[in-house]
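Novice: Provided below for reference: sequence and predicted model.
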Amino acid sequence: MGYSIKRKRRDSYRYTAMYKDPGGVYRSAGAFPTKKRADQEWKAAETKVAESRGSHLVRGRQTFRKYTEERWLPNLAVEVTTRENYTYALYAHLMGFFEHKRMLDVYADDVRAWLRGLKDAGMSAHSRKYCKILLSTIFNCAVADEVIAVNPCASVKMEKVAPKPLPIITPEQYQQFHDALPDEQSRLLVEVAIETGVRWGELTELRPKDIDSKTRTLTVARAVVQINKKFHPTGWRFHVKDYPKNGEWRAFKIGPRLCDRINAFVTDQRIAKSDLLFAFQDEARPQKMATPTPTELGSTEPNDKGRTYQHGTMSAYTAGKCRCEHCRRTMADYRASRREQGKDDPRQARNWETDGHIPRRWFRENVIKPALAKAELDIDIRMHMLRHAHASWLLNGGADLMVVKTRLGHASITTTERYLHTLDNADQTALDAFEAVRYRSIPKQPSGNDVKRADTSTSSEEGAQQLLAQLTEIQSKLAKIVG
């Protein structure tokens, strides 16, 4: 049973409420100015102990930082990439606001104030939603660990985040992009991506043993992820998982032309059954893009002395402090030429740490971007867009929705249904159906072809009448001659 302790404090007295926790240890429920208030508090604390909620009074006093670093993060059972993303978001957006707060002192108002601060800082609604989900995940674990009684995020509502429309490239744009790729491997890699719809991690982990040439079946059994070394189980950059994203293997047919292209590539490159189909080859370098002349680029903003300089010149970079793409490229070309002449210490070339897998960033910087510049496309093609295009083209061609779901490896058919709204003819079909009902009581206006046919018909009737008049006149003349 609890009790109150009378303590003298200068010229007054304070009463400490003591209660017995679930382990039988007496703990303090706080200090109060009157004995009556102290008695009320230790009785309330023991009531919570009887309701199996008394542990929150002790465990909830730990700070947010202590709980997340000592309890939540070490015991987090998620994918390595998820752990990496959670950790970055935790220390970038959550820890600064909540780290010194006690777990039991975090309320819904604190969560709303934190979200308001993120919004004022310019964070997008989608990112704020992600951070709020992460915070709610932490507090849900705290509730399960009996650190707090309720999740303060549960009653916090957020504005709706409208999903962005999926960007779908056309077959013409894809072909233009494909033709601009620099080598055979990159072209085949892009072909496999567009014709199978596999994810980047599944694509770069493909091996010849995953493709059955006789049945033309491709099996997606593994995926590779690229992460920071400190999140890798063995301190490396690439981590191969023995299962794809949704945790299940999937097998599906591929076209005969693609199968023949893969077989020819494997034979030509002498790739073993267990080797990577697409291995990292650091031979491709960014192609030097044609830079417009300085007169075409215009002038920089005035510097602190009020002077302006032509974009794309070294003066704009050094004196004008301009860091646009053209000024930076001009300075980079100048420094490269100096190193080639041996006038400056040559900078050591960047080495990509890889076990043979193709780094996503390397492929984008050294293959995709130069190809887009060469093709002069007005769309920024990314590898995941090829997966979107694969799904959209399948549905546009009449493929079954469940078949598309299986090929893409979606866990829910709702995810696959998003691609139904990307069909080129979907809106036009609905518009034709509406007009058929809306204007059925209105006489159809003649089209241009109808008017042309009507004009032709009128001309024919007039010609026939003229011919009949001529024949009548000839008959009358013949009758006079015979008579």
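Specialist: Good, I have the coordinates.
Novice: could you use CA atoms for every contact and neighbour count after this?
Specialist: Noted.
Novice: could you point out the longest helix in the chain?
Specialist: helix 448-482 (DSSP state H).
Novice: comparison target, given below:
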Amino acid sequence: MGKRANGEGTVFERKDRPGSFRGEFTYRNPDTGEVDTKKFNGKSRKEVLAAGKVWLDARESGLVSSANTITLGEWIDRWLADYAKPRVRIKTYEKYEGGLRLYIKPRLGAVRLAALREPDITRVFNTLLESGSAKVDKMGNHIGLAPITVKNVRRALCMCLDQAVKSGLLRRNVAKDTKAPKVEKQQVKALTAEQAKALVKAAKDWNETVHIAILLALSTGMRRGELFGLHWQEVDLKNGTVTVNQSVTTAGGKIIWTKPKTESSNRKIPLPPDVVAELKKFKAWQTEQRLKMGDKWENTSIVVANMFGRVTHPTSFHSGYFKPLLKKAGIPSDVKFHDLRHTHATLLLQQGVNVKVVAERLGHSKATMTMDVYSHVMPDMQEAAVQVLTGMFSG
């Protein structure tokens, strides 16, 4: 039996496919009287109604009527502004915007949306892989983009055209017919226990704030934005925990406060007693510095604050402190701050800590994700299991 919701359309459960729904939506042009009808299928009434509403809104705005003339470049701009920017994290938006602007619009932007074909998109992806970078080799030829970059561009284009289908501009998403570049899985980089100790010692001998940042990164596995966004209110020195409920990132060189990366990223992380002791010392030192700075110290409670009490800029910290610190500690210069998070997880797994516990500390939604990222540690754990079993059942 059909059901009309808000006058938007008729939605009914299909008799030939129980659990599947179909909706029929009608739009009447107020100027010409022309009537247009479109059908949508979905797994629920809500899903079908949502698709119908997108189409009706597009008709109201005049977008669908221009389906035969709108170009891919024009639709990319609209998708970025109306669909991507309001819904995704700022860094994700910048990735989408940059990839489509730099690599798709110059090559396919003038093509009518309705005229897009899979071979044309595939040709662009192949070109990007072969010579899409602005960098040149010794012969002056442009080198290819990394497969992961092209894969990300393809993902953004697929999402963009998915919305074009939902908006009634395309019958199907031809970008999905292209083949994603094969990306070799990169093994995460982690410091050894000796290197981690050397890094902490070098930091302690050099700078109090850098020391606490390195110590917290290695002992909690927090992401860089989570660490630099940590307030003293979220540090429980009595019970020895830190609570992660916000993060900082940058856009256009400015600091932006955001929610943690995922729902599971909101978490409470227990701290080792020696780290708690160092935090107490650091808090006392920071209080002295705040009194010395007087009015120059901003009224914040940031843990890893700069000399004026402000949020430490992640990029400035990396270039101004972390890179020099690596040199002081005798650690390879290609190590990144995020590798301290990998070090935290790797060292715990190597010591036999349950992978579910490690996943919770990292803020992973599932332990399988942790196992996938740190699969390089698993052979060592298997060997340890064999050593435990050796002789256990012998007479």
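Specialist: Perfect, thanks for sending it. Source: prediction; values computed, not measured.
Novice: and S61 of the second structure, how many residues sit next to it?
Specialist: 10 (other C-alpha atoms under 10 Å).
Novice: now do C131 of the first structure
Specialist: 20.
Novice: do the one 5 residues further on as well
Specialist: Applying the criterion other C-alpha under 10 Å, we find 18 residues in the vicinity of S136 of the first structure.
Novice: one more: K91 of the second structure?
Specialist: 12.
Novice: which ones are touching R107 of the second structure?
Specialist: V124 (C-alpha atoms under 8 Å, 6 or more residues apart in numbering).
Novice: again, but for H410 of the first structure
Specialist: Neighbours of H410 of the first structure in contact, by C-alpha under 8 Å, 6+ apart: N246, T416.
Novice: you'd agree it is in a strand?
Specialist: No - applying DSSP: H, G, I helix; E, B strand; the rest coil, one finds H410 of the first structure to be coil, outside a strand.
Novice: so what does it match up with in the second structure?
Specialist: Per TM-score structural alignment, the equivalent position to H410 of the first structure in the second structure is H364.
Novice: so its match versus T26 of the second structure, what's the distance?
Specialist: 44 Å (C-alpha to C-alpha, to the nearest Å).
Novice: residues touching A223 of the first structure, list them.
Specialist: Applying C-alpha under 8 Å, 6+ apart, we find A223 of the first structure in contact with G201, E202, L203, T204, E205, V240, K241, D242, Y243, P244, K245.
Novice: ok, now with 7 Å
Specialist: G201, E202, E205, V240, K241, D242, Y243, P244 (C-alpha atoms under 7 Å, 6 or more residues apart in numbering).
Novice: same check, this time on K8 of the first structure
Specialist: R14.
Novice: repeat that for the one 10 residues further on.
Specialist: Contacts for M18 of the first structure were tallied using C-alpha under 7 Å, 6+ apart; they are G2, Y3, S4, Y26, R27, S28, A29, W42.
Novice: pretty sure V242 of the second structure sits in a helix.
Specialist: No - checked against three-state DSSP, V242 of the second structure lies outside a helix; its state is strand.
Novice: mind listing what's buried along stretch 165-181 of the first structure?
Specialist: I168, I169, Y174, Q176, F177, H178, A180, L181 (16 or more other C-alpha atoms under 10 Å).
Novice: in helices, which of these fall?
Specialist: Y174, Q176, F177, H178.
Novice: alignment lookup: the first one to the second structure.
Specialist: Pointing back at Y174 of the first structure there. So Y174 of the first structure corresponds to A196, using TM-score structural alignment.
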